[in-house]
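J.: Here you go, sequence then predicted model.
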Amino acid sequence: MQKKFGLSRRGFLMSAGAAIAAPTMAFSGGGSGRPAPRVASASFNPDVDLELVCRRDQVPILPGRPTQVWRYAGNLLKGPANTLASSPDSYLGPLMRFVKGQKVRIRLRNDLPEQTITHWHGLHVPMDADGHPTAAIEPGETYVYEFELRNRAGFNFYHPHTHEATATQVYHGLAGGLIVEDEEERALGLPSGEYEIPLVLQDRSFDDANQLAYWGGMHRDMFGFYGDRVLVNGRPDFKLDVASRAYRFRILNGSNARIYKLQWDDGTPLTVIGVDGGFWRSLNGAPM
């Protein structure tokens, strides 16, 4: 049916689709049509500047032979000393800690044997800083993210967002936690320092040589992969000596498909104060 503007519905949809499919991005040479990796902007003055490298490594997870993993390694170039906290005995990426309002630059370098790109799960960032699969970089390339932290305080998740490889890249170790702080949170006087404990939960399976096993089959294809062993912060035997006082646990489900129901073994109730999007709020709008 023709519209009064002289354009059919089919023609309008085709035109709109063409407009959407033509982002204003630079393209690499050689006629590949692939977007060139984003580079640092001279007009962006970051409060935090860091390198994040995706690379192969090996770590001791189970007794005996080390496990081959893929992991994030961080290097702080500018910013507060507590921005990155590494776990040398874990395959997990460094814990990142930012403050609302900070301007952040992250230089992601790919030292893996395949494409990858990183997504900041839960962060409000511009499209070119979101880690879309179309922005994936080749081995040896670097992609520069630049954004201002606009999120409320919360515990977020960074991980690959590579087309048809997100599940396997996360499974082999590319994952990490990202904390955002703000003034609202600081005013609450919540447990901090040694009494604030991030916990990353993941299920994994291992073969007889202590290597990560990602078995296939119809069940995995339909419902996702379920491992036969639960790791906490990358460890199968995670233990924590605690004092008789209140603690704050920041809990992240970094599994591929598994959902957890958490409780204390003696039935003591857990108090949930927030989710990755921020604190729970009372009816009058104040944090609970």
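T.: Yep, that arrived.
J.: Could you use CA atoms for every contact and neighbour count after this?
T.: Will do.
J.: longest helix in the protein, by residue count?
T.: Looking across the chain with DSSP state H, the single longest helix is helix 9-20.
J.: what about versus this one:
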Amino acid sequence: MANQIEGVHESAGRPQHWLALEGKVCVVSGAAGGIGSAIAQVLGGVGTRLALLDRDEEKCHVLAQSFGANGVEALAVACDIGDMDSVRGAVERVEATYGAADVLVNNAGLLRPGGIEEIGLEAWNAMLRVNLTGYMLCSQQFGRGMLKKGAGAIVHVASVAAHHPQTYSGAYSPGKAGVAMLSKQLAAEWGPRGIRSNTVCPGMIRTPLSAAFYEHGDIERRRSAMTASRRIGEPTDIADVVAFLASARAAYVNGAEIVVDGGLESMLMDLVPRPGFEATQASREALTQGLAP
């Protein structure tokens, strides 16, 4: 019973993790970032063989070494996912070391400020090159090995910005919306050939890149109040969902989008003034104390 509680079950006398990902070759792009490293940590923790892709080669190697020190197989691969030659080189390294990928997590991303009125074509294309074209290139090139095997899972990390425009962020929202549709197209085209493709849409997640936001006044309190769960998400919140979608436990989940935002999208109507429909005094007191109304 204890093993079951910990997410482990017994099979043929050998303990196995509930996700049944042991020995699977898992490729994670943007692995040196906050969400990427958390995804790698969760996948590595259930016995996968990791291929860590990132443009920051030094950080990638440090991460791989830390995994190796803890008995996790991890290969660091310097890769610019927006460059076809770089992606092809990454595929060659991974396949030469481990064989064809079983799982691809498209996670690398780029965010730059800029309103539509003034953004230049170069800045627009630079963001799409990573956030959308890079996802296509990795899916296409790593997917070839999956298609040959007739099995595989691809998980794309998009954003709630795929559903709601993130203003003054250039091509960020259009790119994330494109990722969501790319995933559905892959599911439709490759599903009959044994490949699943799904999307995770994070809300507000505390990462090294966003940490500075929470140093300003009461930003964390105000942002937390915008979620039904009344907290800011952590990278592991995303990583756990990615691991599920990568696993055989999600065998009949294909072409789906899972929003992981603590209920942010469910709070839209709370922004609309509705006289006579405000929270009661008891509800306000409960919320203040951090209790459910």
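T.: Now that the structure is in, tell me what you want to look at. These figures come from a predicted structure and were not determined experimentally.
J.: Any idea what the TM-score is?
T.: Superposed pair, TM-score by TM-score structural alignment, normalised by the length of the first structure: 0.27. Supporting alignment: 139 aligned residues with a CA RMSD of 6.6 Å.
J.: before we move on, the earlier item: report the buried residues of the helix or strand just after the longest helix of the first structure.
T.: As assigned by DSSP states H and E, the chain's next helix or strand after helix 9-20 of the first structure is strand 48-59. By neighbour count on 16 or more other CA atoms under 10 Å, the buried set for strand 48-59 of the first structure is Val48, Asp49, Leu50, Glu51, Leu52, Val53, Cys54, Arg55, Arg56, Val59.
J.: next helix or strand past strand 48-59 of the first structure?
T.: Per DSSP H and E, the helix or strand that comes after strand 48-59 of the first structure is strand 67-78.
J.: packing partners for that next one?
T.: strand 48-59, strand 84-85 (3 or more CA pairs under 8 Å, 6 or more residues apart in numbering; DSSP states H and E).
J.: so which of those gets nearest Met96 of the first structure?
T.: strand 84-85 (4.9 Å; CA to CA).
J.: contacting residues around the closest one?
T.: Strand 84-85 of the first structure has contacts (CA atoms under 8 Å, 6 or more residues apart in numbering) with Gly74, Asn75, Leu76, Pro94, Leu95, Met96, Arg97.
J.: circling back to that earlier point, would CSV of the buried residues of strand 48-59 of the first structure with distance to Gly278 of the first structure be doable?
T.: Formatted as CSV, the buried residues of strand 48-59 of the first structure follow (distance: CA to CA, whole Å):
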residue, distance to Gly278 of the first structure
Val48, 22
Asp49, 25
Leu50, 25
Glu51, 27
Leu52, 25
Val53, 28
Cys54, 29
Arg55, 32
Arg56, 33
Val59, 33
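J.: neighbour-wise, which of the contacts of strand 84-85 of the first structure leads?
T.: With neighbours taken as other CA atoms under 10 Å, the top of the contacts of strand 84-85 of the first structure is Pro94, carrying 23 neighbours.
J.: Now the element after whatever helix or strand Val242 of the second structure lives in, going C-ward?
T.: Taking DSSP H and E as the definition, Val242 of the second structure sits inside helix 235-246. Where DSSP H and E defines the elements, the next helix or strand beyond helix 235-246 of the second structure is strand 257-260.
J.: Can you list the helices and strands that that next one packs against?
T.: strand 195-202.
J.: Give me the angle between the strand it packs on and helix 235-246.
T.: Taking axes from the mean of the first three to the mean of the last three CA atoms, to 10 degrees, strand 195-202 of the second structure and helix 235-246 form an angle of 160 degrees between their directions.
J.: how many other residues sit next to Ala96 of the second structure?
T.: 10.
J.: surely Leu245 of the second structure meets Ile238?
T.: No: with contact defined as CA atoms under 8 Å, Leu245 of the second structure does not count as touching Ile238 (10.9 Å).
J.: More neighbours: these two, which one.
T.: Leu245 (29 against 23).
J.: Now do the more buried one against Val42 of the second structure, distance only.
T.: Leu245 of the second structure sits 13 Å away from Val42 of the second structure, taking CA to CA, to the nearest Å as the criterion.
J.: Could you give me the buried positions within the top helix by length along the second structure?
T.: Counting by DSSP H, the longest helix found in the second structure is helix 172-190. Using 16+ other CA under 10 Å as the test for burial, helix 172-190 of the second structure gives 172-184, 186-188, 190.
J.: circling back to that earlier point, and which of the contacts of strand 84-85 of the first structure is nearest Arg9 of the first structure?
T.: Closest to Arg9 of the first structure, out of all of the contacts of strand 84-85 of the first structure and judged by CA to CA, is Met96, at 48.1 Å.
J.: Could you check the angle the longest helix of the second structure makes with strand 195-202?
T.: In terms of direction (the same axes, to 10 degrees), helix 172-190 of the second structure departs from strand 195-202 by 160 degrees.
J.: Which elements pack onto helix 172-190 of the second structure?
T.: helix 121-128, helix 134-149, strand 152-157, strand 195-202.
J.: Quick check: which helices or strands does the shortest one pack against?
T.: Meaning strand 152-157 of the second structure. By 3+ CA pairs under 8 Å, 6+ apart, strand 152-157 of the second structure packs against strand 103-106, helix 134-149, helix 172-190, strand 195-202, helix 235-246.
J.: Could you check the angle the second one makes with strand 152-157?
T.: For helix 134-149 of the second structure against strand 152-157, the angle by the same axes, to 10 degrees is 170 degrees.
J.: buried stuff in helix 134-149 of the second structure?
T.: Result for helix 134-149 of the second structure [16+ other CA under 10 Å]: buried residues 134-143, 145-147.
J.: so which of these comes closest to Arg284 of the second structure?
T.: Tyr135 (43.9 Å).
J.: Against Gln58 of the first structure, how distant is Gly177 of the first structure?
T.: Going from Gly177 of the first structure to Gln58 of the first structure by CA to CA gives 20 Å.
J.: pretty sure Ala74 of the second structure contacts Ser66?
T.: No: with contact defined as CA under 8 Å, Ala74 of the second structure does not reach Ser66; the gap is 9.0 Å.
J.: Which one of these two is surrounded by more residues?
T.: Ala74 (24 against 13).
J.: residues in contact with the more buried one?
T.: Counting by CA under 8 Å, 6+ apart, Ala74 of the second structure has contacts Arg49, Leu50, Ala51, Leu52, Ala64, Gln65, Phe67, Gly68.
J.: can you check Lys148 of the second structure too?
T.: Remark: with contacts taken as CA under 8 Å, 6+ apart, Lys148 of the second structure is in contact with nothing.
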